[in-house]
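**Q** Provide a 3D model corresponding to the input given below.
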Amino acid sequence: MPHCILECSPEILKHCDQQVLMQRCFDAAISSELFLPEDIKVRIQRLENQKIGETALTQLHTEVKILDGRTVEQRKHLSKKVLQGLHAYLSETGLTQVSLSVEISEMERASYSKVIF
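**A** Below you'll find the model as predicted:
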């Protein structure tokens, strides 16, 4: 845990190195000091269609799924770290007109299942 899911508009993916984008998210999760590196999973989902109000904004929304039990302060800290890490990278690429957001969602520990084989 966590699962970091980056939902990106095509415009963002055109201007970014996807491996670097994922690494920045990974590094931000590590910097939160809430997880071990081997527990962090990051993936990108391309948004084929999107609409943000009546604007020309592109979008990067990151959902970070974590097991329940973290405090509000820990979740807020994680959200800020991921937002800062991704914002820094997107700024380096020269992108503008981006809607960047981070959502922390909790998964119920009692019902989460996983196997590695």
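**Q** make it CA atoms for all contacts and neighbour counts henceforth
**A** Fine.
**Q** burial measure for P2, as a count.
**A** Neighbour count for P2, taken as other C-alpha atoms under 10 Å: 23.
**Q** correct me, but it touches D68?
**A** No: using C-alpha atoms under 8 Å, P2 makes no contact with D68, being 10.8 Å away.
**Q** overlap of the contact sets of those two?
**A** Common contacts of P2 and D68 (C-alpha atoms under 8 Å, 6 or more residues apart in numbering): none found.
**Q** one more to put side by side:
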Amino acid sequence: MPHFVIDCSENILTLQQPDKIIQEVHKCAVDTGLFDETDIKVRLNPFKEHYLIGGKKDDFIHVFANIMEGRTTKHKANLSKQIVTQLKFLFPTIPFIAMNIRDFEKATYCNKDMI
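**A** From the prediction side, this is the model:
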């Protein structure tokens, strides 16, 4: 935990290497001081077809963050701002770059090490 899932148009991968995108999101998450670096997971899902942005096929990046509950709204807002700022720097011509954060409930979270 946490998980950062990056959905994007496939064309994004012609502008930057996938590993570069993943590393930059990972670094931003580490730099906030909210997470242990070894706990951060980042995945990239490029979409070639089957998407619309404002009714047309336009390039986009959207990061979905799933984190354990307990961080303040201020911490989460800073995390979003830092990641979107870095993505905007890497992709200055991309018209849509956004992020949202969802909290996991500690009481209902389970992984294999907890069993």
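**Q** which residues does I30 of structure 1 contact?
**A** Residues near I30 of structure 1 by C-alpha under 8 Å, 6+ apart: 36-37.
**Q** check the secondary structure at it for me.
**A** helix (DSSP: H, G, I helix; E, B strand; the rest coil).
**Q** just the helices from structure 2, written as ranges.
**A** 12-15, 18-31, 73-90 (DSSP state H).
**Q** centroid residue for structure 1?
**A** By C-alpha atoms, centre = their mean, structure 1 has its centre lying nearest to T62, at 3.3 Å.
**Q** does that one touch H3 like I think?
**A** No: look at T62 of structure 1 against H3 with C-alpha under 8 Å: they stay out of range, at 10.0 Å.
**Q** distance check, L34 of structure 2 against P18 of structure 2.
**A** As for L34 of structure 2, its distance to P18 of structure 2 is 24 Å (criterion: C-alpha to C-alpha, to the nearest Å).
**Q** and F64 of structure 2, by the same measure?
**A** Applying C-alpha to C-alpha to F64 of structure 2 and P18 of structure 2 gives a distance of 17 Å.
**Q** which one of those two has more residues nearby?
**A** Using other C-alpha under 10 Å, the more surrounded residue of F64 of structure 2 and P18 is F64, with 19 against 15.
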